[in-house]
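# sequence isn't available, so here's the structure alone:
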């Protein structure tokens, strides 16, 4: 079964810290930051959930050609087809002890996203589609909406988004969304009204800790939720919609699909919600840590691989039991090196690095510096090649948070991508 998740992708960032004092000039807590975790959100989060369930899934969305869009692209874990949008929304939550203190939103106020023929082709090729609307305009596109009437769809709506296309297998509004679309606060009446207005086969109104109410045209079916402590409800709606879509695609009846979706959302929350599904580390890192080994990491553009790179990587690998290369993305290289770079595309650079005996894995990052990806990998050793002082590198302060160390390996003069290109010019 091939699932396509189509909708708005977001960048979600959790800034974690501790609070022990109040700001002297305002009654506001002071957050002492201890870590930052970024993840793909919105439709990209739903696609990630499906992929981690073992589903063959493709994401169809739109990204911007800026730092936020590139960072989000580097976090997406599934095969994807992207159109273009002027601005990707970024949501940053300031958190302490599992509780959000505030949220800062940026971007996402641009014009309509671009929908390409490739995006439409992927949607048409799906066995089943989850339309994950986050109110940013992609699912308003008329060509895309026309295509969505030709495939089986579960539609997860948003109060700022459009109504589902006619004929969806299941629409999954929460009570606030159902009330907004129907004008009725009672969940039974709202579900009944939306079933008719949307010409859907079924509508389920999700009710948080109270479960869900399913309406297929006859007597509504109440599905209770098991009691679970909820510290962070973020992502529960996506978990519900993904499970419902996968179960319906597998031939389940709507009431069985909704019951499984309620149970999956409860289990998701019981395990910490999105905070419990950090982006997975490379399997090599987990395996080395499990046996008490040393994880080494290094980073750079590695645009035109040369002997200086090869020698530095070999020296780095000799310092531990695995080596992970943190690789600058294409947009990151362009910002750092100029418009003519990189010479080799990101996927080509990854392939070449992974072919080296010294390299165990490669992680791509979209920022100009690797601090965020280091916070996720938490290597024991960070290696730089060149004329540096280890204590002065910004990465050294990051490594000290978990007791890691920074090591400088010899710099091989005359061997750099810039010098090679200059000689050819």
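Arrived safely, thanks for sending. Remember, it's a predicted structure, so these values are computed and weren't measured experimentally.

# contacts and neighbour counts: CA atoms only from here.
Will do.

# quick one: the helices in the stretch 151-300 of the chain, in order.
175-182, 187-197, 236-249, 254-270, 283-290 (DSSP state H, counting those that start in this stretch).

# so what secondary structure elements neighbour the last one?
Counting contacts by 3 or more C-alpha pairs under 8 Å, 6 or more residues apart in numbering; DSSP states H and E, the secondary-structure elements packed against helix 283-290 are strand 295-300, strand 322-328.

# format those strands as a markdown table; extra columns: distance to residue 262.
Compiled in a markdown table, the helices and strands packed on helix 283-290 are given as follows (distance: least, C-alpha to C-alpha, whole Å):
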| stretch | distance to residue 262 |
| --- | --- |
| strand 295-300 | 39 |
| strand 322-328 | 38 |
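
# and these: which comes nearest residue 363?
Taking C-alpha to C-alpha as the criterion, residue 363 comes closest to strand 322-328 out of the helices and strands packed on helix 283-290, the separation being 5.0 Å.

# packing partners of that closest one?
Using 3+ C-alpha pairs under 8 Å, 6+ apart as the test, strand 322-328 ends up in contact with helix 283-290, strand 295-300, strand 361-365.

# this is the comparison structure:
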């Protein structure tokens, strides 16, 4: 019997229409000291709660059973409202409250990607919730409130307060909106919003309201004070490229979650990404600490891959039949790195393996491999590939952890995963100049040697340190587990 899809995540809040007008500004107007924008393109996308809901819908991989996303929002009858419906339709289930007026429209004028001016228009009064709204809220497995201070959260406040008592609820607040309902599992203000929503902190005079400065302890104190005032289980104060701090009511030592990567790019929508990732994690049973860690990671990836300007974000929905699978992020990075190094005449080096229980022999070989060229790409066997090659019980370390450990080494520039027994297909995509293997191989035993010959790649064998192997480490770990607390081995 096929497994039914999990109950939905319901996103509640104010949807906007965001428009980017792109162009070039190379001259000033003759009648005023203002730049003239020569328009080259125009893009429309849902903003506010609409963007948060789309990001939640896009967070599941292709072909996987994914949680339905339901957006409860207010829309009117203006052409802008019709455009929002059209943009949202491929991604989620839309449940509407009546809007007496028009959806807010925010237009950014951008010269070569840099905003020059923003024009805001539209807005209206949110009407009474329909029976469909009541049903959507009653069927929610988890709720994300993306409050932009335009009236949807306030109109549904009583229903949301009832849900908070028994349903995971994430509240993304706004200085112009009402406080979160008591009992929210997690509230996610930015540093600037937390400063605006709380009194000045005399112990942290450096905490300006730009969202980036101020001490981590100061942000944590504000988060703890807001958690107490709002009667929420936890508050995650987002700090942009610095990550986030998580505080509970009265917390004297909040948790700090640094960003895992330097994400350069347009941060527009990163807060919506953070809140939607946290809500999905809580819906899947995560603790607030785990949800915050996942949200920091996803927000960083979102910005690094182009943010709201990334075209992959708007192409269909996960699991849609006929939609081509999106390329793996690690493979995209590895491809781009290899092309860039080759483009400047450098030497691309690659190596591969399971790297299960990374040991000193691995590290020494990787360091030596990096010294032979200008970049090192590690081709990593996936969990499925390791299990097929090594048998049940392997890998000992799951794929995500193996990627994290390898990527943390200074000598490794990129990690790409492959599912097959050997990396021939991946090598044909990367086309390295040098393919490095540990000294326990012979060239006659390398099935990828023929592939390397296609573009003139060379195989290089490097020695491992004697006596180091994953198998030996696993055996010693098994013996240790059978030892008594004082270290004396017991008979099997």
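Alright, I've got the coordinates. Remember, predicted model here, so these are calculated numbers, not experimental data.

# what does the helix or strand harbouring residue 93 of the first structure rub up against?
Under DSSP states H and E, the secondary-structure element containing residue 93 of the first structure is strand 90-96. Strand 90-96 of the first structure is touched from outside by 10-19, 31, 68, 100-108, with contacts defined as C-alpha atoms under 8 Å, 6 or more residues apart in numbering.

# from the chain's centroid, how far away is it?
With C-alpha atoms, centre = their mean, to the nearest Å as the basis, strand 90-96 of the first structure stands 15 Å off its chain's centre.

# quick one: map residue 135 of the first structure onto the second structure.
In the second structure, the residue matched to residue 135 of the first structure (TM-score structural alignment) is residue 149.

# same deal with residue 26 of the first structure?
Using TM-score structural alignment to pair residues, one finds that residue 26 of the first structure aligns to residue 32 in the second structure.

# what span of the second structure lines up against the strand holding residue 93 of the first structure?
Per the alignment by TM-score structural alignment, strand 90-96 of the first structure matches residues 105-111 in the second structure.

# would you map the helices across the stretch 1-150 of the second structure?
Secondary structure of the stretch 1-150 of the second structure, counting by DSSP H, counting those that start in this stretch: helices at 49-57, 79-88, 131-138.

# any chance of the ones you listed in a markdown table, plus mean neighbour count and distance to residue 376 of the second structure?
Output for the helices of the stretch 1-150 of the second structure, formatted as a markdown table (neighbours: other C-alpha atoms under 10 Å; distance: least, C-alpha to C-alpha, whole Å):
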| stretch | mean neighbour count | distance to residue 376 of the second structure |
| --- | --- | --- |
| helix 49-57 | 27 | 33 |
| helix 79-88 | 16 | 41 |
| helix 131-138 | 15 | 50 |
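
# reformat the ones you listed as a markdown table; add distance to residue 237 of the second structure.
Shown next, in a markdown table, are those (distance: least, C-alpha to C-alpha, whole Å):
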| stretch | distance to residue 237 of the second structure |
| --- | --- |
| helix 49-57 | 17 |
| helix 79-88 | 28 |
| helix 131-138 | 26 |
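
# of all those, which lies closest to residue 366 of the second structure?
Closest approach to residue 366 of the second structure among the helices of the stretch 1-150 of the second structure is made by helix 49-57 (36.9 Å; C-alpha to C-alpha).

# so where is the closest one in the first structure?
Helix 49-57 of the second structure corresponds to residues 43-51 of the first structure when matched by TM-score structural alignment.

# who's in contact with the matching stretch?
Counting by C-alpha under 8 Å, 6+ apart, stretch 43-51 of the first structure makes contact with 4-10, 39, 56-59, 61, 76-78, 131-134, 235, 238-239, 242-243, all of which sit outside it.
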